[in-house]
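>>> Quick check, what structure comes out for this input:
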Amino acid sequence: MSYANFVPKIWAKAIERELERKLVFAEDCNRQYEGDVKQMGDTVKILGVGKPTISKQKGGSIILPDAENVEDTSVEMQINTVAYFNFLVDDIDKRQAVGGLMDALNTEATQELASEMDKDIAALAGTRDAKKLYSDYKAVNADNVLGTLDLALQMLQENDVPADAKIVATVPPWFLTHLRTAYTKLDTDNSDLLKNGKVGRYNNILIKMSNNVYSTASGSNIMVRTERAVAFANPLTHTEPYRPEKRFSDAVKGYVLYGTKIVRPKELMILNVKNG
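Have a look, this model is predicted:
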């Protein structure tokens, strides 16, 4: 039995479904531009508009000034990152007889590809466009962890993020431990939440856990954001089996093409914190 008989198109669709389930950071990104990109090197220009000046006066006739030229804003998201795999599978008949080979390979490839994409989204927390909550990394423990989240939420609201907007904080395990200690109502038993890293809610903030939170030697950079703050596009997922010319083995290779960008920096706040 050749590996080519496993119908790669069906396997590719399975990987796409599993990628969606396993992505943590990407789940809360703006993905509306995904249909606009098809190939390596595509760039999506995301337009924004400025705010016109509002003038006021008391009484009298209104004499309008010259019409204002409201400057637009724009950012560009390049779709130029590829994550890929390429592995051999020997003695395919014997291994397949045991059962579970395809599921195991699918799971491993999916998990690693999803992790790489999530890491790149998380790494945006360390870029110039990501505003840090503190001037230096602040030590966080069970005594001040809730206040830290409260302050991040306050800063977002002062940036005119609506009170009813979905706010997501993706935290590392150590931060979650302090949060659970401080906030006993954190709903960790709700099975509806336990998907894609979801672990609970606090003060209208959806809490997620991920080991891919961007970190440096100084501490962690935790994203607190709306779903519009970061754009992400994964327009292409590809897998194919093949027969290496100089090996008596079957092999599988595949890749994902994607790009990500902070597009609404005022809707993103970074908790630059360390375990204290």
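>>> make it CA atoms for all contacts and neighbour counts henceforth
Will do.
>>> how about the strands in this structure?
Here the chain has its strands, by DSSP state E, at 42-49, 72-79, 81-89, 138-140, 167-171, 198-202, 205-209, 214-215, 220-225, 230-242, 250-262, 268-275.
>>> Now tabulate those in TSV and tack on mean neighbour count.
Supplementary listing: the strands of the chain in TSV, determined by neighbours: other CA atoms under 10 Å:
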stretch	mean neighbour count
strand 42-49	13
strand 72-79	15
strand 81-89	15
strand 138-140	17
strand 167-171	25
strand 198-202	20
strand 205-209	21
strand 214-215	21
strand 220-225	26
strand 230-242	20
strand 250-262	21
strand 268-275	23
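>>> So in the protein, which helix runs the longest?
The longest helix of the chain (DSSP state H) is helix 101-122.
>>> tell me the angle of it relative to strand 167-171?
Relative orientation of helix 101-122 versus strand 167-171 (axes from the mean of the first three to the mean of the last three CA atoms, to 10 degrees): 110 degrees.
>>> To compare against the first, here's the next sequence to fold:
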Amino acid sequence: MAIFPAPQRAERFIPEIWSAGIFYALRGELVVASGLVCNHDYEGQIQDAGDKVRIPTVLDPTVEDYDPIAGFTGDPQDIIGGETSFEIEESKAFRFKVDDIAKVQSLIGGQYMSEGMTRAARRLAEAADAYVAGKILAASVAYKKVDLLLDAAPDVMWQQLVDVRVALDKTNTPATGRYMIVSPELYGNLLMNPRFIDASQSGSTEPLRNGLVGRALGFDVVVANTLPAKTHAIAGHKIATSYADQIVKTEAYRPERWFADAIRGLHVYGARVMRGEHLAVLQTA
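As a prediction, the model looks like this:
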């Protein structure tokens, strides 16, 4: 590999391309912090770690009687009830060597992705998923916790999933867009349940598959290996949780110990549960 002087390396490195490439790969790896589970409506406000994301609090309008002759009485309700916020409190850095910065960045956005970028995105996603899962668990236990018998008979286990659905129904959680994140252990048990793998009973027209494994009882079901200990399912709707993240820094540098180029960057993020009544968890004792 040719050795480039520092000015030349700096000229051929384009931070925006690398930030976008890492961010795109990261989004493809997220599960708990993905757009299925969290809303990402406020991430454009992030510039660096420590920033605060400010969210207006919207109240439900009051439904009132209406007289078609007299019309309305009084003024319309103001549904903006102030604002809440959360801090971008997590910072995770990454760094890896590349043989040719110019070659890799010319192909970012196509089908080619350097191994370093792919692996960095996967590790960043795992950290973000574990962080968001902890936030959701802390909030959801205060509202709805269903005790899970992980080794229960298939009918009993199915009833436990039904209990989660009923709990969300009671808080008027929107039916469209519900998710259930399950641990590998729970997923393995469910795969032995005919009602779970039967596409006609799971609400899907296709057999369940890896990744987003299908639908069951009105939930989009996904598998994650980043749930907290003894937590085997988190269910809810993305209106409950706000998540914001950004790749705020990327730069090229020359490692002192190698004749090679290297990339390093910083991923910052934060999350907050805004409406915990739209969450539920399944936990073992």
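>>> Kindly provide the TM-score of these chains.
With the length set by TM-score structural alignment, normalised by the length of structure 1, the two chains reach a TM-score of 0.76; 254 aligned residues with a CA RMSD of 3.7 Å.
>>> picking that back up, columns distance to residue 64 of structure 1 on top of the strands of structure 1, output as TSV?
Shown next, in TSV, are the strands of structure 1 (distance: least, CA to CA, whole Å):
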stretch	distance to residue 64 of structure 1
strand 42-49	22
strand 72-79	22
strand 81-89	50
strand 138-140	50
strand 167-171	40
strand 198-202	48
strand 205-209	44
strand 214-215	50
strand 220-225	39
strand 230-242	38
strand 250-262	37
strand 268-275	37
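>>> before we move on, back to that, what's the spacing between the longest helix of structure 1 and its chain's center?
Put simply, helix 101-122 of structure 1 sits 14 Å off its chain's centre (CA atoms, centre = their mean, to the nearest Å).
>>> Could I get the contacting residues of residue 273 of structure 1?
By CA atoms under 8 Å, 6 or more residues apart in numbering, the contact list for residue 273 of structure 1 reads 137, 138, 139, 140, 219, 220, 221, 222.
>>> Compare these with structure 2 and list the ones that remain.
Of those, the ones still in contact in structure 2 (both residues aligned by TM-score structural alignment, their matches' CA atoms under 8 Å) are 137, 138, 139, 140, 219, 220, 221.
>>> burial measure for residue 92 of structure 1, as a count.
For residue 92 of structure 1, the neighbour count with other CA atoms under 10 Å is 16.
>>> measure it to residue 181 of structure 1 for me?
Separation of residue 92 of structure 1 from residue 181 of structure 1 (CA to CA, to the nearest Å): 49 Å.
>>> Over to residue 128 of structure 1?
Using CA to CA, residue 128 of structure 1 is found at 33 Å from residue 181 of structure 1.
>>> For the two, work out which one has more neighbours and name it.
When residue 128 of structure 1 and residue 181 are compared for neighbours, residue 181 comes out ahead with 14 against 8, by other CA under 10 Å.
>>> Quick one: map residue 174 of structure 1 onto structure 2.
Using TM-score structural alignment as the criterion, the counterpart of residue 174 of structure 1 in structure 2 is residue 185.
>>> Quick one: residues contacting that match.
So residue 185 of structure 2 contacts residue 232 (CA under 8 Å, 6+ apart).
>>> repeat that with 10 Å
Applying CA atoms under 10 Å, 6 or more residues apart in numbering to residue 185 of structure 2 gives the contacts 150, 151, 223, 225, 232.
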